[in-house]
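[1] turn this into a model:
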Amino acid sequence: STPEQAYLLTVAWGSLANWSEIYLVLRHLNHLELRRSGLYSYFHLTHLLQQLANVRLFLLFLLRRLPEETWYGLDHLLTFVRKLDDHYLYRYGDPDAWWLASRITHKRYAPDNPRDWPNTYGAFIAAMLEGPLNWLGIVSLGYDERGIVAFQITEFGTFLLGRRPIPTLEKKPEGPALVLTEDGQATLYPERSDIRLLDLLATMGKLVEAESDRLRYRLTAEGARQAFESGHSLEEIIELLEEGSRAPVPQKLREQLTHLWENFGLVHLYPNLTVIEFSDDFAIRELLAATSLAQHIIYQFSPRLVAIEPDAVDELVRELQKKGYTPRVAESLEETDDG
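    This is a model prediction of the structure:
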């Protein structure tokens, strides 16, 4: 049916990693270009597209919380996201690997510049609204002579965003939601699945085919690493896969996942670094938006642990104190062990 097909398209688009709304941004805003640092020769287009696919899921998470059929100004949404995290396009990557710049002067646009932000990094949000969200019927748009100025979540959009069950899908068909093979091929039947399994496969797998009633993924080592970094343990992953398939995970696939888990984060060699440990999983999001932390992160080990440049410690301590935090600075591991 039409609702089922639209739902499947929405799921497929949410995890689409071989196309991005950044193409729409660059096509419609001729003054922009995308540049990559020469120091990041290993950073390829596939890495960028995967990062931006994850950003898409973050923005969908925000939109799911908006009441339906209520008009919102685009400028208000952009202001909200900028204040929440002006580096949102770098939530899953390194801000020094790539950036937006002027096509004419090649000047680098800084994400923390509020004057340029709406027409540079904020344009990704407008592209999502005018592009896929509009095409799928999730939003309706309002325009004036400047272009898009407002949007609202449609009633149908609440179904596609997962806020309401689509009536035709309320009674799930019989049979397993997932079929796994030894070589890591996964066939998912979304109408039989729950959101946890959908999210897991969107993280662990690369979408290779979408049909009217099923999605085919290829599970990858990089996807497994991302699942581990997002907080999934091997035990949780195996449990979700077996619940979905109603069968044990194929032995070869289980062994591969076990090997990846055992080697996950086993060795990280970073001399002369400073480590910040947060007390909960949410503090880093606030600090990324409110301080210069994003400019100094070298590696994020987990939602609570990041490595930063040692020279940035004094500056960050001052910023944290201004925000009302009382950071403790330990000079050695022994000091941290003392509590």
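[2] okay, CA-based contacts and neighbour counts for the rest of this
    OK.
[3] what's the neighbour count on the closest residue to residue 285 other than its chain neighbours?
    Closest residue to residue 285 apart from its sequence neighbours, by CA to CA, 6 or more residues apart in numbering: residue 85 at 7.4 Å. The tally of other residues near residue 85 (other CA atoms under 10 Å) stands at 22.
[4] what segments of the stretch 1-150 of the chain are strands?
    Remark: strands of the stretch 1-150 of the chain, listed N- to C-terminal, are 32-36, 72-73, 98-102, 139-144, 147-153; assignment by DSSP state E, counting those that start in this stretch.
[5] turn the ones you listed into CSV, including mean neighbour count and distance to residue 288.
    What follows is those, written out as CSV (neighbours: other CA atoms under 10 Å; distance: least, CA to CA, whole Å):
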stretch, mean neighbour count, distance to residue 288
strand 32-36, 17, 22
strand 72-73, 16, 25
strand 98-102, 18, 17
strand 139-144, 15, 29
strand 147-153, 18, 27
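[6] in a markdown table: those strands, plus distance to residue 317.
    Compiled in a markdown table, those are given as follows (distance: least, CA to CA, whole Å):
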| stretch | distance to residue 317 |
| --- | --- |
| strand 32-36 | 30 |
| strand 72-73 | 36 |
| strand 98-102 | 27 |
| strand 139-144 | 42 |
| strand 147-153 | 39 |
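[7] with respect to residue 186, which of those strands lies nearest?
    Nearest to residue 186, of all these, is strand 139-144, at 31.0 Å by CA to CA.
[8] for the stretch 201-339 of the chain, just list every one of the helices.
    Along the stretch 201-339 of the chain, the stretches classed as helices by DSSP state H, counting those that start in this stretch are 221-229, 234-245, 251-263, 283-290, 293-296, 313-322, 333-337.
[9] need those helices in TSV with distance to residue 4 and mean neighbour count, can you?
    Supplementary listing: the helices of the stretch 201-339 of the chain in TSV, determined by distance: least, CA to CA, whole Å; neighbours: other CA atoms under 10 Å:
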stretch	distance to residue 4	mean neighbour count
helix 221-229	27	18
helix 234-245	19	17
helix 251-263	30	15
helix 283-290	35	17
helix 293-296	40	19
helix 313-322	48	14
helix 333-337	53	9
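[10] one more sequence to fold, the one below, so I can look at both together:
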Amino acid sequence: VLPACALLSENEAPIPAEVAQLAKLWWPLNSYAKIETYGTHLSDQGLTVPAENLYYPPRMDLVPRTLARYFPPLLETVIPSSQELPAELALPDAGVDIHIGNPQAFIRTVNQVLLLMDQVVTRLRPPMPRPRMEKFLTQLQDWNYVPAEIIAKKAQLRDRRGDIALTVPPPGRTLNDDALERLAPIAGGEAQLDFVLALLTAANVVQAGSPITLWPEGKQAYLQRPEAEQRALLARTYFSLENWTELWELLRMDGDLQLKRVIRSFYHQGTPQLIYHHLMQARNLVLRTLAHLPDNRWVPLSELQSLLRTLWPDFEREQHSPTSPFAYNRYSSWYLARGGTRLNAAQEADWMVAQWPFIRFMLTGPLSWLGLADVAMRQNEPVAVRLHGLADLYWARVAAPPFPTGVAGQQAAGAASASAPADATTPALAVTDATISVNPSAISARAHALFDKIAVLEDAAPGNFVYRLNVEAVHQTFENGQALADLADEWQTHFQHPMPEEIRAQLTAWWQSYGLVRIYADVTIIEFADD
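    Below is the predicted model of the structure:
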């Protein structure tokens, strides 16, 4: 019963019938006649917190996050897991490919995109043209639309007759075609680029608007973080992200799947922000479930499907949650349809075309990109998942869990070479006179931040950044309190070899000249003297 209470306690006290339904997936409840009795015993042991007596019908005791973060993996005893892949998936002829998450590669991709946007003007895609009729039909404002549909329903919209369902198509890609062509190959594809931009915007590293502008303070603070802390920041940003949703990728991949919003005559007019919030809640329902699983163990997804099917029966479930113990809202402001027909929560086939693709994309997309999940795939379908540090991040147990190393004898492809320090004799780093050529994905963000202190980015190509020493950048670094010795120590730390002589010689000359002459403009001098 405790795992069931924990899974259903994110936003409010759980409903007893739902706790019983979930708990019966794992055990017969024969000890007591009422599910509430189990809750009383859990509360007596300090494992749950009594709910306020404001709900009708009454609710179960709940498991707040402050308690859940100290629990061991609650689903470990009810969902099978193993150190190795299940035998039927590990056979040579099973046709299973293991996709190992590589957080270091993702973080360096993010940093490469960030630095390229700082080098070249990057513009957003223009928004969808607004229909002229929205001046008179305010229900159309702020929403994407299907032109033919609103023309066909113009009279109904004008007269506000009954409930009107309108299709909300997915937005276009974030960047315009030129920027998309330049940056998508570096990011790993258009979907991953959109995700990276949403994270950087929500994390206040870049400023929303066109052209994209980097916050100098935000960029500097971000690049100064170790890579594990950067990953932790972006992962926590993803957990609460409301300017991007997995649903858009589902709609792009399945042309028959549609998001419908409902315009009602007098009640509950939804907004785009409300839908984003509901979809963020759906994401957290899945994350909360995964966060109760053990780390570094393979979990068959067939076992998770039945659990998530019970937890998330209809796609728009989260918007049904009451906003207070006294206010129940059962009127959907949106729903999913396939071929124009609303999906039926009672049909497993409909669940498999909506909720399951959403969960599947979370596993193979963001969680895999962030290095929080390894996924075993068979015929392009995930069949097992292995988590790394998700629970620690989700429950805020640690500031930044370390990157996973070899788990069960496997290592992320290329991770070893990517993490190896670059030296002056390898193609990763080349110094010629006052220029530094570097493979941007082969060095850490803090190494790029060091270059920002002593140079300017002169040329940026996907596989090669060229920095040139710059006296203004170096002067500002000295003004900020760093000395030549500090810069030399940073170089040694990031590249595991001393600073090249040609770089050191130029920085030494500037350091010796620093502060010899200072010119002050618009200064008032007050002279004091004794008579």
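[11] please state their TM-score.
    The TM-score (TM-score structural alignment, normalised by the length of structure 1) is 0.45; 168 aligned residues with a CA RMSD of 2.7 Å.
[12] which among the helices of the stretch 201-339 of structure 1 is found nearest to residue 8 of structure 1?
    Going by CA to CA, the one of the helices of the stretch 201-339 of structure 1 nearest residue 8 of structure 1 is helix 234-245, 17.3 Å.
[13] could you say what helices and strands that closest one packs with?
    Using 3 or more CA pairs under 8 Å, 6 or more residues apart in numbering; DSSP states H and E as the contact definition, the elements that helix 234-245 of structure 1 packs against are strand 178-180, helix 195-204, helix 251-263.
[14] how does it look with 10 Å?
    With contacts defined as 3 or more CA pairs under 10 Å, 6 or more residues apart in numbering; DSSP states H and E, the packing partners of helix 234-245 of structure 1 are strand 178-180, strand 185-188, helix 195-204, helix 221-229, helix 251-263.
[15] for the shortest one, which positions count as buried?
    Pointing back at strand 178-180 of structure 1 there. Across strand 178-180 of structure 1, burial judged by 16 or more other CA atoms under 10 Å covers 178-180.
[16] how close does the residue nearest to residue 285 of structure 1 sit to residue 12 of structure 1?
    Using CA to CA, to the nearest Å, we find residue 85 of structure 1 at a distance of 26 Å from residue 12 of structure 1.
[17] cool, residue 301 of structure 1 as well?
    Counting by CA to CA, the gap from residue 301 of structure 1 to residue 12 of structure 1 is 29 Å.
[18] adding distance to residue 143 of structure 1, write the buried residues of strand 178-180 of structure 1 out as CSV.
    Conversion of these to CSV gives the following (distance: CA to CA, whole Å):
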residue, distance to residue 143 of structure 1
178, 43
179, 45
180, 46
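[19] who's more crowded, residue 301 and residue 12 of structure 1?
    In this view residue 301 of structure 1 and residue 12 are compared by other CA under 10 Å, and residue 12 has more residues nearby, 21 against 13.
[20] wait, that one sits on residue 199?
    No - with contact defined as CA atoms under 10 Å, residue 12 of structure 1 and residue 199 do not form a contacting pair (11.1 Å).
[21] just give me the neighbour total for residue 509 of structure 2.
    Residue 509 of structure 2 - counted by other CA under 10 Å - has 10 other residues nearby.
[22] A helix includes residue 220 of structure 2, no?
    Yes - per DSSP: H, G, I helix; E, B strand; the rest coil, residue 220 of structure 2 lies within a helix segment.
[23] what sits closest to residue 298 of structure 2 if chain neighbours are left out?
    Nearest-residue entry for residue 298 of structure 2: residue 386, 4.6 Å, with adjacent residues in sequence omitted and distances by CA to CA, 6+ apart.
[24] what about residue 234 of structure 2, neighbour count?
    The burial metric for residue 234 of structure 2, expressed as a neighbour count using other CA under 10 Å, is 20.
[25] buried ones in the helix or strand it falls within?
    In this structure, residue 234 of structure 2 sits in helix 227-239 according to DSSP states H and E. With burial defined by 16+ other CA under 10 Å, the residues of helix 227-239 of structure 2 counted as buried are 227-238.
[26] and if you look at stretch 3-12 of structure 1?
    Judged by neighbour count (16+ other CA under 10 Å), stretch 3-12 of structure 1 contains these buried residues: 4, 6-12.
[27] reformat those as JSON lines; add distance to residue 335 of structure 1.
    As requested, the buried residues of stretch 3-12 of structure 1 are arranged in JSON lines below (distance: CA to CA, whole Å):
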{"residue": "4", "distance to residue 335 of structure 1": "57"}
{"residue": "6", "distance to residue 335 of structure 1": "56"}
{"residue": "7", "distance to residue 335 of structure 1": "53"}
{"residue": "8", "distance to residue 335 of structure 1": "52"}
{"residue": "9", "distance to residue 335 of structure 1": "53"}
{"residue": "10", "distance to residue 335 of structure 1": "50"}
{"residue": "11", "distance to residue 335 of structure 1": "48"}
{"residue": "12", "distance to residue 335 of structure 1": "48"}
